[in-house]
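J.: Provided below are the primary sequence and the corresponding predicted coordinates.
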Amino acid sequence: MNDVFLSIGTNIGEREANLQQAVQLLQAQVEVVKVSSIYETAPVGYTDQPSFLNIAVHVRTTRSATEMLALCQAIENELGRVRDIRWGPRIIDLDILLFNQEIIATEHLLVPHPRMYERAFVVVPLVEISESFESEQMALARDTLDKLDLQQEGIILWGKFE
């Protein structure tokens, strides 16, 4: 079984419902082990857009990393993801953060996610759900979290995922 950690974000439409639908679609295909609390964050990169809701999800699966990428993209497509503006508004965004303890570098997939340690909206929910998962990447995420000023980073606990 593979341990996979995902980041899911949304800032268009019914944001909480978008997160719930994405997790439901994941549950139909893989074992969802744990879902973080929901965090609201200011947009990064392209800032002229609504705030995001973000969660992290730990799943277990027999799928390969490439198969997980295809599943994430299929869920994005099913929920109506449109890729117009880099870092722009989106109904849903699923990113593979970690795949076991592997380092993967292909044309279409980089794991660990290349910018995850720069983003509080990724690190905070990831660390929340990873207490039983030990890896070099997770240790780096915990160290990063210890150095972040969450108020300055603009991340707010929005609520529990239900």
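T.: Now that the structure is in, tell me what you want to look at. Residues are numbered from 1 along each chain as shown.
J.: CA atoms for contacts and neighbours, from now on please.
T.: OK.
J.: what about the residue of the chain most remote from its centre, which SS state?
T.: Here the centre of the chain is the reference, and by C-alpha atoms, centre = their mean the most remote residue is Asp48, at 21.3 Å. Per DSSP: H, G, I helix; E, B strand; the rest coil, the secondary structure class of Asp48 is coil.
J.: quick one: it from Leu150, how far?
T.: 21 Å (C-alpha to C-alpha, to the nearest Å).
J.: do Phe52 as well
T.: 15 Å.
J.: please say which of those two ends up with more neighbours.
T.: Per other C-alpha atoms under 10 Å, whichever of Phe52 and Leu150 has more neighbours is Phe52, with 24 against 14.
J.: do you know how far the residue lying closest to the more buried one once chain neighbours are set aside is from Gly45?
T.: Spatial nearest neighbour of Phe52, chain neighbours left out: Asn11 (4.4 Å); criterion: C-alpha to C-alpha, 6 or more residues apart in numbering. To Gly45, Asn11 is 14 Å away according to C-alpha to C-alpha.
J.: so which of these two has more stuff around it?
T.: Asn11 (24 against 9).
J.: OK, contacts around that one?
T.: 50-53, 89-92 (C-alpha atoms under 8 Å, 6 or more residues apart in numbering).
J.: show the buried residues in the residues you listed.
T.: Neighbour-count burial (16 or more other C-alpha atoms under 10 Å) applied to those gives 51-53, 89-92.
J.: please compare the first structure with the one that follows:
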Amino acid sequence: MNIAYLSIGSNIGDRLHHLKEAVRALHSHEGIDVTKISSIYETAPVGYTEQADFLNLAVSIATSLDPFELLAACQQIENGLGRVREIRWGPRTVDLDILLYNNDNIEAENLIVPHPRMGERAFVLVPLLEIAPSILHPVTGTPFAVEAPDEEGVLLWKKVKEVGQLL
């Protein structure tokens, strides 16, 4: 069984509903078991800033899917929840990103793992470190760290203690 970490975000419509539906869709997939879930954080947009704030969380999954099958499953969930790609880093109903997959280093045209910008983004690291506080970067072997996340626009929105709270 493979272990992967995903980041999930939403900033259009009922953001909490979209997060819940994404977690449910992951968990109901035959090859995926959501094993841990972070609290939900409200975060300022990055890149394209003329949009609403996001709700973000991270999940740990156990999966029998290979990384490319997992990517396809994530994209299918995004599409099923109305994701439209019009503006890079623009508004979205839901966004699922594969952050880590085992300790693999994957560089393909359609998938890079570890996620190339995760170390720069508190909105990714804060939820990830909540569920995996001692996780190391698979390439460098160094711990992920975040300093003063509140100053970077990451605020606790809803405390989540177990996966079942969002299923």
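T.: Received the coordinates, thanks. Since the structure is predicted, the reported quantities are computational estimates derived from the model, not experimental observations.
J.: check contacts around Val127 of the first structure.
T.: Here Val127 of the first structure is in contact with 138, 141-142, 145 (criterion: C-alpha under 8 Å, 6+ apart).
J.: Cys72 of the first structure -> the second structure?
T.: Cys72 of the first structure maps onto Cys74 of the second structure when the alignment is built from TM-score structural alignment.
J.: that match: what secondary structure?
T.: Under three-state DSSP, Cys74 of the second structure falls in the helix class.
J.: look up how far Ala58 of the second structure lies from it.
T.: According to C-alpha to C-alpha, Cys74 of the second structure stands 14 Å off from Ala58 of the second structure.
J.: in TSV: the contacts of Asn11 of the first structure, plus distance to Val124 of the first structure.
T.: Shown next, in TSV, are the contacts of Asn11 of the first structure (distance: C-alpha to C-alpha, whole Å):
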residue	distance to Val124 of the first structure
Pro50	20
Ser51	16
Phe52	14
Leu53	13
Pro89	21
Arg90	21
Ile91	21
Ile92	19
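J.: let's see which of those residues end up in strands.
T.: Among the contacts of Asn11 of the first structure, the members falling in strands (DSSP state E) are 52-53.
J.: for the contacts of Asn11 of the first structure, which one is nearest Pro125 of the first structure?
T.: Leu53 (11.1 Å; C-alpha to C-alpha).
J.: nearest residue to the counterpart of the closest one in the second structure other than its sequence neighbours?
T.: Aligned by TM-score structural alignment, Leu53 of the first structure pairs with Leu55 of the second structure. Nearest residue to Leu55 of the second structure in three dimensions, chain neighbours excluded: Glu42, at 4.6 Å (C-alpha to C-alpha, 6+ apart).
J.: need the contact partners of whichever helix or strand the one you found is part of.
T.: Element membership of Glu42 of the second structure, judged by DSSP states H and E, is strand 40-43. Applying C-alpha under 8 Å, 6+ apart, the external contacts of strand 40-43 of the second structure come out as 53-57, 123, 127, 153-160.
J.: what span of the first structure is that strand aligned with?
T.: Mapping strand 40-43 of the second structure onto the first structure (TM-score structural alignment) gives residues 38-41.
J.: the matching stretch against the second structure, how far on average?
T.: Stretch 38-41 of the first structure, aligned to the second structure and superposed, deviates on average by 0.3 Å (mean C-alpha distance after the TM-score superposition for the first structure).
J.: how close does Gly9 of the second structure sit to Leu111 of the second structure?
T.: 18 Å.
J.: can you show me the strands along the second structure?
T.: With DSSP E as the criterion, the second structure has strands spanning 2-10, 32-37, 40-43, 54-63, 95-101, 106-107, 112-113, 154-158.
J.: output those strands as JSON lines; include the columns distance to Arg85 of the second structure.
T.: Shown next, in JSON lines, are the strands of the second structure (distance: least, C-alpha to C-alpha, whole Å):
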{"stretch": "strand 2-10", "distance to Arg85 of the second structure": "13"}
{"stretch": "strand 32-37", "distance to Arg85 of the second structure": "25"}
{"stretch": "strand 40-43", "distance to Arg85 of the second structure": "20"}
{"stretch": "strand 54-63", "distance to Arg85 of the second structure": "16"}
{"stretch": "strand 95-101", "distance to Arg85 of the second structure": "10"}
{"stretch": "strand 106-107", "distance to Arg85 of the second structure": "22"}
{"stretch": "strand 112-113", "distance to Arg85 of the second structure": "19"}
{"stretch": "strand 154-158", "distance to Arg85 of the second structure": "24"}
